[in-house]
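[1] What follows is a predicted structure for the sequence shown.
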Amino acid sequence: MTITQLQYVLAVAEYRNFTLAAQKSFVTQPTLSMQVQKLEDELDVLIFDRSKKPIGITEVGEKIVAQAKNIVNEASRISDIVDQDKGYIGGDFILGIIPTVMPTLLPMFLKTFIKKYPKVNLIIKEQSTESLIRNIQDGHIDAAIAATPLEIEFIKERPLYYEPFVGYVPRTHRLGAYENLKPEDLDVSDVLLLQDGHCFRDGVINICKAPKDLSKEHFQLQSGSFETLVNLADEGMGMTLLPYLNTLELDDVKKKNLKYFDNPSPAREVSLIYHKSELKIQITEALRDVISGIVRGAIAFQDVKIISPINKN
């Protein structure tokens, strides 16, 4: 039994297809199939039911796959122990970032990080929170930046910053004359929202009063762009809420439409999340130190109330 064989077993278990598993493992399909078969022969059990499409996992195979994940993770930890002992911070590191954070945060820290840690090959992927959680569990990404708290058993959360929500309210809107906003001022029926699947959308809904049946509105917006929401607000289609860092990019004319909340300001907690196994923790900590140091100077708000990224309405 070898670590490589276990890695191949995990690939087949994930993709339920020997050809695809081989492609993802960067080996030929005959090589992967032979090694999986060799392990099954050694153990004298069938891990996979090849008669099914997609490939099934036998009852004993499920237990073997679960143990294989532990063994492969622990084997990877040996390299981490050596790297940490040598003070080495380098190698491939896959970082996922949610779409509502990526455009503003990435330009702030990326150049500083790669300059400070040139031996790290940072691979960045924009994904939804749901995809990030799944990929952390499956070991496809090393860490992620997402809105928290998520309170998932196998994930550790390390807060990076607290980002207030800011209202974008044209003067013609019913709240246009207000100096500051309160959560009770909002009605979700006239708040322009991101499309379903964005945790920021759910956070906004959690701030607002109990929503009407949104399906009965005159139009339904399916957009993942804050710029689109701002432009629609300018056309008199409602108001919207923006993450604080996004407001820094607005021109001077649009900034006149910004309205801040009375303290405590509703805010989202943005954290670095990773698997509790803490593989490559030295790179994770380096990322956290760089990002926290940079963002701390950009967001001066202190009195905030954290809004859940999960829609509880």
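    Thanks, I have it. Numbering: from 1, shown residues only.
[2] From now on I want contacts and neighbour counts done on CA atoms only, so please keep to that.
    Fine.
[3] Tell me if Ile89 really is in a helix.
    No. With DSSP: H, G, I helix; E, B strand; the rest coil as the criterion, Ile89 is located in coil rather than a helix.
[4] That one reaches Ile281, doesn't it?
    No. Counting by C-alpha atoms under 8 Å, Ile89 stays clear of Ile281, with 9.6 Å between them.
[5] take the one below as the second:
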Amino acid sequence: MTITQLKYTLAVAEYKNFTIAAEHCFVTQPTLSMQIQKLEEELDAKIFNRSKKPIELTEVGKRIVEQAKVIVDESNRIIDIVHQQKGYIGGEFRVGIIPTIMPTLLPMFLKTFSKNYPKVKLIIEELTTEEIVRKLMDGYIDAAIAATPLENEAIKERVLYYEPFVGLVPSEHRLFNQKKLKIDDLEVDDILLLEDGHCFKDSVINLCRTNKRSATHHFQLESGSFDTLIKLSKDGLGMTLLPYLNTLDLNDRDKAHLREFETPPPAREVSLIYHKSQLKMQLIEALKTTIDSVIRGAIAFSDVEIISPLQKK
């Protein structure tokens, strides 16, 4: 039994496909399959039910995978301990970022980070908050950038910045002539929202939760991107709320439709998060320092009201 065999097994368990797992392990599919077959022969047990599509774990396979995660994670920690002792900033660093943060924040820090830490192989994946939490717990990623608080005792949260909400209001909308928006003016049925799975949508719903005004719209529309929401709002189909960084690249004509909130404005808390047992702290610090340096000039807001991304019960 080898660590490599266990890593291949974990990859197949994650992707439920031998070919895709081999691609992520940077080996050929026959090589990966052969190593897993050798492991099954050594254990005298079938780990995967290959007749199922997608591939499923057998009952004993589920227990084997659980233990394999522990063994692979602990083997990685040996390398982390040595790197930490030497103060070495390098190696593979896997980071998840939620979709509503990735397009605006990543271009701000990626080039600077790569230049300052050329020995780090930064692997970035766009994930929902739910996927991030699961992958942090399972050890598939080292850190993530997400809206917080998450109220998970196993996850450490280090705040990067507070990003205010900004309204985009079409000219024919009832709130267009207001210089500043008030939270009490918002109607959840009057706002174009992101689709389910985006924590920014949950934050907006929480922001509007106490509003009692009845809806006047004859449709409900949700989209997967802010770009679509902006276009729909410009077409007069309703107002929408945007994170502040998403407003910076708008043209002057579109910016004329932006409305800030009265102080303190509602905002989301954006944090660098990682499992409490994470050992790659030198990489965590390097990433946080880099983001701190580039975000400081873009967001100067501190007097804000944090809106939780968690759905209130």
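    Now that the structure is in, tell me what you want to look at. Note that the coordinates shown come from a computational prediction; the quantities given were computed from them, not determined experimentally.
[6] So after superposing, what's the score?
    For this chain pair, the superposition-based TM-score is 0.85 by TM-score structural alignment, normalised by the length of the first structure; 313 aligned residues with a C-alpha RMSD of 3.0 Å.
[7] biggest helix in the first structure by residues?
    Secondary structure assigned by DSSP state H gives helix 59-86 as the longest helix of the first structure.
[8] Show the contacting residues for Met1 of the first structure.
    Contact analysis of Met1 of the first structure by C-alpha atoms under 8 Å, 6 or more residues apart in numbering lists 39, 42.
[9] With the one 4 residues further on instead?
    Under the criterion of C-alpha under 8 Å, 6+ apart, the contact partners of Gln5 of the first structure comprise 35-36, 39.
[10] ranges for the strands of the stretch 1-150 of the second structure?
    Across the stretch 1-150 of the second structure, reading from the start of the chain, the strands by DSSP state E, counting those that start in this stretch fall at 48-49, 56-57, 91-97, 120-126, 143-148.
[11] Tell me roughly how far the first one lies from the first structure on average.
    After superposition onto the first structure, strand 48-49 of the second structure sits on average 4.8 Å from its aligned residues (mean C-alpha distance after the TM-score superposition for the first structure).
[12] Just the residues contacting that strand, thanks.
    By C-alpha under 8 Å, 6+ apart, the list of residues contacting strand 48-49 of the second structure from outside reads 55-58, 61.
[13] Generate a PyMOL selection restricted to the buried subset of those.
    Only the buried members of the contacts of strand 48-49 of the second structure end up in this PyMOL selection, burial being decided by 16 or more other C-alpha atoms under 10 Å:
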select buried, resi 55+56+57+61
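[14] For the contacts of strand 48-49 of the second structure, could you give me a markdown table that also reports distance to Val188 of the second structure?
    Written out in a markdown table, the entries for the contacts of strand 48-49 of the second structure read as follows (distance: C-alpha to C-alpha, whole Å):
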| residue | distance to Val188 of the second structure |
| --- | --- |
| Ile55 | 42 |
| Glu56 | 41 |
| Leu57 | 43 |
| Thr58 | 45 |
| Gly61 | 46 |
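[15] show me where the first structure has helices.
    Remark: helices assigned in the first structure by DSSP H are 3-15, 18-25, 29-43, 59-86, 102-116, 129-138, 199-207, 226-234, 244-247, 252-255, 281-298.
[16] any idea which of those helices is most buried?
    The highest mean neighbour count among the helices of the first structure belongs to helix 199-207 (a mean of 23), with neighbours defined as mean count of other C-alpha atoms under 10 Å.
[17] would you turn the strands of the stretch 1-150 of the second structure into a markdown table with distance to Asp254 of the second structure?
    As requested, the strands of the stretch 1-150 of the second structure are exported to a markdown table (distance: least, C-alpha to C-alpha, whole Å):
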| stretch | distance to Asp254 of the second structure |
| --- | --- |
| strand 48-49 | 54 |
| strand 56-57 | 50 |
| strand 91-97 | 27 |
| strand 120-126 | 28 |
| strand 143-148 | 26 |
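[18] and among these, the most buried is which?
    Mean neighbour count, computed with mean count of other C-alpha under 10 Å, is highest for strand 143-148 among the strands of the stretch 1-150 of the second structure, reaching a mean of 27.
[19] superposed on the first structure, where does it end up, distance-wise?
    In the superposition against the first structure, strand 143-148 of the second structure averages 1.5 Å from its aligned positions (mean C-alpha distance after the TM-score superposition for the first structure).
[20] ok and that strand relative to strand 120-126, angle-wise?
    Computed by axes from the mean of the first three to the mean of the last three C-alpha atoms, to 10 degrees, the angle separating strand 143-148 of the second structure from strand 120-126 equals 40 degrees.
[21] coming back round to it: right, and the helices of the first structure - which one's nearest Glu184 of the first structure?
    Comparison of the helices of the first structure against Glu184 of the first structure by C-alpha to C-alpha identifies helix 199-207 as nearest, at 8.1 Å.
[22] mean distance, the closest one to its aligned residues in the second structure?
    Overall, helix 199-207 of the first structure averages 1.2 Å from its counterpart (mean C-alpha distance after the TM-score superposition for the first structure).
[23] Now do that helix: distance to the chain's middle.
    A distance of 16 Å separates the C-alpha centroid of helix 199-207 of the first structure from that of its chain, computed with C-alpha atoms, centre = their mean, to the nearest Å.
[24] Stretch 200-220 of the first structure now?
    Taking C-alpha atoms, centre = their mean, one finds the center of stretch 200-220 of the first structure at 23 Å from the center of the full chain.
[25] got it, and stretch 101-116 of the second structure?
    Using C-alpha atoms, centre = their mean, we find the averaged C-alpha position of stretch 101-116 of the second structure to lie 15 Å away from the chain's own average C-alpha position.
[26] what does it correspond to over in the first structure?
    On the basis of TM-score structural alignment, stretch 101-116 of the second structure is assigned to residues 101-116 in the first structure.
[27] Enumerate residues external to the matching stretch that contact any of its residues.
    Taking C-alpha under 8 Å, 6+ apart as the criterion, the residues outside stretch 101-116 of the first structure that touch it are 120, 122, 126, 145-146, 245-246, 287, 290-291, 294-295.
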